[in-house]
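Asker: Quick check, what structure comes out for this input:
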Amino acid sequence: MSDTWGLAGGDAIVPGLTAVKPVGGGTMYEAWLAFDERLYAPVVAKVVRPGQVSDSARADLQREVDMLGRLSHPGIARLFAYDDEGDRPYLVLENIDGPSLSSLISKHGYVPLHQLLPLGLELASALHYLRAMDVCHLDIKPSNVIMGAPAKLIDFSIAMEAKAAGELTDPLGSDEYMAPEQCLPGERGTVGHASDMWGFGATMFRAAAGYRAFEREPRWLQLTEEPYVLPDFVPTALGDLIHACLSSDAADRPLPEEAARALEPMLERLPQARLSGFKISL
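Answerer: Below you'll find the model as predicted:
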């Protein structure tokens, strides 16, 4: 039997919060589009799975609440409410009108430049802010990017302050999007803000190419292999930026603001949209 609360559309997650449809989740959580009667608006409810409810899960939920409570940025999904003490612990998060980057790539393939470059700028903006707040997300990947206007980062379940990240001794993250130092903390370097820039690079690679920089199997090919070659249609300057972010040495990766400054002229050089078939004279 799967580890689920068995919810269906129309069921109450808790009083005042009604499930609409599932929108993903993971090992620890179910995620639902829900209707919040207090806000009178659609939200996302992140619910701890029944088999995962424990003191440690409640502590993890509270840690995520504390983290999100510190953060306020246009590129980060907002926290509206939570309950870490009830029988069904949950978070209520902002619902962003758009698909995840991973589902967009799965459906349509690579992301065109007119979408990709603004996406890169918006993610770099969020990462610049997180760096200023001394927070490491540690799980930057396409499924944690929602393609709203602007694109938004979600899932701060393993985020932590840089000091705590630097003290990690065990692997943490999602395999293909983990910087080398996240795979082997200490042996391959110290986990920190630059680790998120590696995740940014791996995410931008997949969006630009339509395929991953490294295969899933065997595990952690980023420790021994170079990333795949980007397609010819990816501009050289963008490819250079992506590969700089994927440097095995954290010190060689650009800062978020440096990535943004590299992306801005690429965006400016894109052809401007214009009306066709007639001309407006003033």
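Asker: CA atoms for contacts and neighbours, from now on please.
Answerer: OK.
Asker: what's the closest non-adjacent residue to residue 68?
Answerer: Leaving aside its chain neighbours, residue 68 sits nearest to residue 79 (6.4 Å; criterion: Cα to Cα, 6 or more residues apart in numbering).
Asker: Please tell me how far that neighbour sits from residue 165.
Answerer: With distances taken as Cα to Cα, to the nearest Å, residue 79 is found 23 Å from residue 165.
Asker: same deal with residue 133?
Answerer: 14 Å.
Asker: if we can go back for a sec, so the residue nearest to residue 68 makes contact with residue 73?
Answerer: No - Residue 79 is beyond contact range of residue 73, at 11.6 Å (criterion: Cα atoms under 8 Å).
Asker: between the two, who's got more neighbours?
Answerer: Using other Cα atoms under 10 Å, the more surrounded residue of residue 79 and residue 73 is residue 79, with 20 against 13.
Asker: Need the contact partners of the longest helix belonging to the chain.
Answerer: Looking across the chain with DSSP state H, the single longest helix is helix 113-132. Residues outside helix 113-132 that contact it (Cα atoms under 8 Å, 6 or more residues apart in numbering) are 73-76, 136-137, 150-153, 193, 196-197, 200, 204, 207-208, 255-257, 259-260, 263-264, 266-267, 270.
Asker: got a list of what residue 48 touches?
Answerer: Contacts of residue 48 by Cα under 8 Å, 6+ apart are 28, 29, 30, 57, 88, 89, 90.
Asker: Tell me how many other residues crowd the last one.
Answerer: Residue 90 sits with 25 neighbouring residues when counted by other Cα under 10 Å.
Asker: Likewise for the fourth one?
Answerer: Residues within reach of residue 57, counting by other Cα under 10 Å, total 16.
Asker: So for it, what's the nearest residue that isn't a sequence neighbour?
Answerer: Excluding its sequence neighbours, the residue lying closest to residue 57 (Cα to Cα, 6+ apart) is residue 48, at 7.7 Å.
Asker: Please report how far the one you found lies from residue 259.
Answerer: Where residue 259 is concerned, residue 48 sits at a distance of 36 Å (Cα to Cα).
Asker: Residue 92 looks like it's in a strand, true?
Answerer: Yes - assessed by DSSP: H, G, I helix; E, B strand; the rest coil, residue 92 belongs to a strand.
Asker: Here is the second sequence; please produce its structure so I can put it next to the first one:
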Amino acid sequence: MQPETVTLGPDDPRRLGGYVLLGRLGEGGQGVVYLGRDADGGLVTVKLLRGGRAAGQRARSRFVKEAAAARQVEGPHTARVLAAKVTGDRPYIVSEYVQGPSLQQVVADRGPLPEERLHKIALRTARALAAIHRAGVVHRDFKPGNVLLAKGGAKVIDFGVARALDSTTITTGPVGTPAYMAPEQIEDEPVGPPADVFAWAAAMVFAATGRPPFGTGPNAAVMRRVASRRPNLGDMEGPLRDLVVRCLDKNPAARPTAPQLIRALREGRPPAVEPRPSGIPRYRWRMMVALAVVITAGFTAGVLFPTG
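Answerer: Got it, this is the predicted structure:
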């Protein structure tokens, strides 16, 4: 069954390379995603870089890196990148089409997932992140809408804002969906795999409770909560709750890696959580301690060695 699409507009191409475009599936800051059909009649998704030849050199360069990196991602838990054309007027990436509703749709329509199904999705998506990171890629927009519940199990899609790991220190402002963005994305700091782990945990909270851990509303309000408040985990309980708490740490270095997530989910217990001052992100606490040391040293020096 063909999915619902938005009818192609007058400015949309009808064909890219050997792929016939059937309609729009979505649109983002970097480009437009179309439903397409290949020469054998199979369905695919085609992402077209916004602006084409007029796109800035930086955008085109990033698109080329992303296409090359995304093609290295292998595994049954991600949508495969099938082809890419990164030169000419209309650079595009062709990916496997995954038949099935998104995690966002399922929870919105039917409510929070039962524990057994939630655990399966948590494990499969953690495996997907491990494969993505192993290929040297950071997804940067992991969210319930980018998890499709196919007949064979959950698959992670949309590497539209993915970044090669060697470029994560180049920041161009927050990229992603506010409710599932890590604090370092919001604060425009270097973004790496820990940001995907944070987003994974936020998505699991949504799947378990029906709402993201930092609520909804205007983007600015949500981002303030992500950066400064504790997550609301609702009635989550058990090992998954403990694991999510660790993943939602404000300090990227304190979060487990994707392989550690997999082991924790298999064993039914999270990695050990280091104690920290309540209510204050660890990296901010350390900054406060360092500042206090400097102030104290200055005060002591002033008392012992007055200049007046």
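Asker: Counterpart of the residue nearest to residue 68 of the first structure over in the second structure?
Answerer: Following TM-score structural alignment, the counterpart assigned to residue 79 of the first structure within the second structure is residue 81.
Asker: Translate residue 117 of the second structure into the numbering of the first structure.
Answerer: Using TM-score structural alignment, residue 117 of the second structure pairs with residue 115 in the first structure.
Asker: how far away is its match from residue 207 of the first structure?
Answerer: Distance of residue 115 of the first structure to residue 207 of the first structure, given as Cα to Cα: 10 Å.
Asker: Next: residue 237 of the first structure.
Answerer: Residue 237 of the first structure is 16 Å from residue 207 of the first structure, by Cα to Cα.
Asker: Of those two, which one has the most company?
Answerer: residue 207 (25 against 12).
Asker: from the contacts of residue 48 of the first structure, which would you call buried?
Answerer: For these, a neighbour count by 16 or more other Cα atoms under 10 Å gives the buried set as 28, 29, 30, 57, 89, 90.
Asker: Which residue in the second structure aligns with the second one?
Answerer: Using TM-score structural alignment to pair residues, one finds that residue 29 of the first structure aligns to residue 31 in the second structure.
Asker: how about its match, what does it touch?
Answerer: Contacts for residue 31 of the second structure were tallied using Cα under 8 Å, 6+ apart; they are 47, 48, 49, 50, 160.
Asker: you'd agree the second one is in a strand?
Answerer: So that's residue 48 of the second structure. Yes - Residue 48 of the second structure sits within a strand when classified using three-state DSSP.
Asker: Correct me if wrong: it contacts residue 33.
Answerer: Yes - contact criterion Cα under 8 Å: residue 48 of the second structure and residue 33 qualify, at 6.4 Å.
Asker: okay, those two: which has more neighbours?
Answerer: It is residue 48, of residue 48 of the second structure and residue 33, that has more neighbours when counted by other Cα under 10 Å, with 26 against 23.
Asker: any idea where the helices of the stretch 201-308 of the second structure begin and end?
Answerer: For the stretch 201-308 of the second structure, the helices defined by DSSP state H, counting those that start in this stretch cover 219-228, 239-247, 258-267, 282-304.
Asker: most packed of those?
Answerer: Counting by mean count of other Cα atoms under 10 Å, helix 239-247 has the highest mean neighbour count of those, with a mean of 21.
Asker: what about it, how far off from the first structure?
Answerer: Per the superposition on the first structure, helix 239-247 of the second structure and its aligned residues are separated by 1.3 Å on average (mean Cα distance after the TM-score superposition for the first structure).
Asker: so that helix corresponds to what in the first structure?
Answerer: The aligned range for helix 239-247 of the second structure in the first structure is 237-245, by TM-score structural alignment.
Asker: The top strand by length along the second structure vs strand 92-96, what angle?
Answerer: Criterion DSSP state E: the longest strand present in the second structure is strand 19-27. Angle, strand 19-27 of the second structure to strand 92-96, by axes from the mean of the first three to the mean of the last three Cα atoms, to 10 degrees: 90 degrees.
Asker: Next, the mean deviation of strand 19-27 of the second structure compared to the first structure.
Answerer: Relative to the first structure, strand 19-27 of the second structure is 2.7 Å off (mean Cα distance after the TM-score superposition for the first structure).
Asker: From the chain's centroid, how far away is stretch 124-139 of the first structure?
Answerer: What separates the centre of stretch 124-139 of the first structure from the centre of its chain is 11 Å, taken as Cα atoms, centre = their mean, to the nearest Å.
Asker: That one maps to which residues in the second structure?
Answerer: The aligned range for stretch 124-139 of the first structure in the second structure is 126-141, by TM-score structural alignment.
Asker: ok, which stretches of the stretch 51-200 of the first structure are helices?
Answerer: Per DSSP H, counting those that start in this stretch, the stretch 51-200 of the first structure carries helices over the ranges 55-70, 101-108, 113-132, 162-166, 180-183, 193-209.
Asker: Tell me which of these approaches residue 8 of the first structure most closely.
Answerer: helix 101-108 (22.2 Å; Cα to Cα).
Asker: From the contact counts, what lies against that closest one?
Answerer: When contacts are defined as 3 or more Cα pairs under 8 Å, 6 or more residues apart in numbering; DSSP states H and E, helix 101-108 of the first structure packs onto strand 145-146.
Asker: how far apart are the strand it packs on and its match in the second structure?
Answerer: For strand 145-146 of the first structure, the mean deviation from the second structure after alignment is 1.6 Å (mean Cα distance after the TM-score superposition for the first structure).
Asker: Which elements pack onto that strand?
Answerer: The helices and strands touching strand 145-146 of the first structure, judged by 3+ Cα pairs under 8 Å, 6+ apart, are helix 101-108, strand 152-153.
Asker: among these, which is nearest residue 251 of the first structure?
Answerer: Comparing these by Cα to Cα, strand 152-153 comes nearest, at 24.0 Å.
Asker: Thanks a lot, see you next time.
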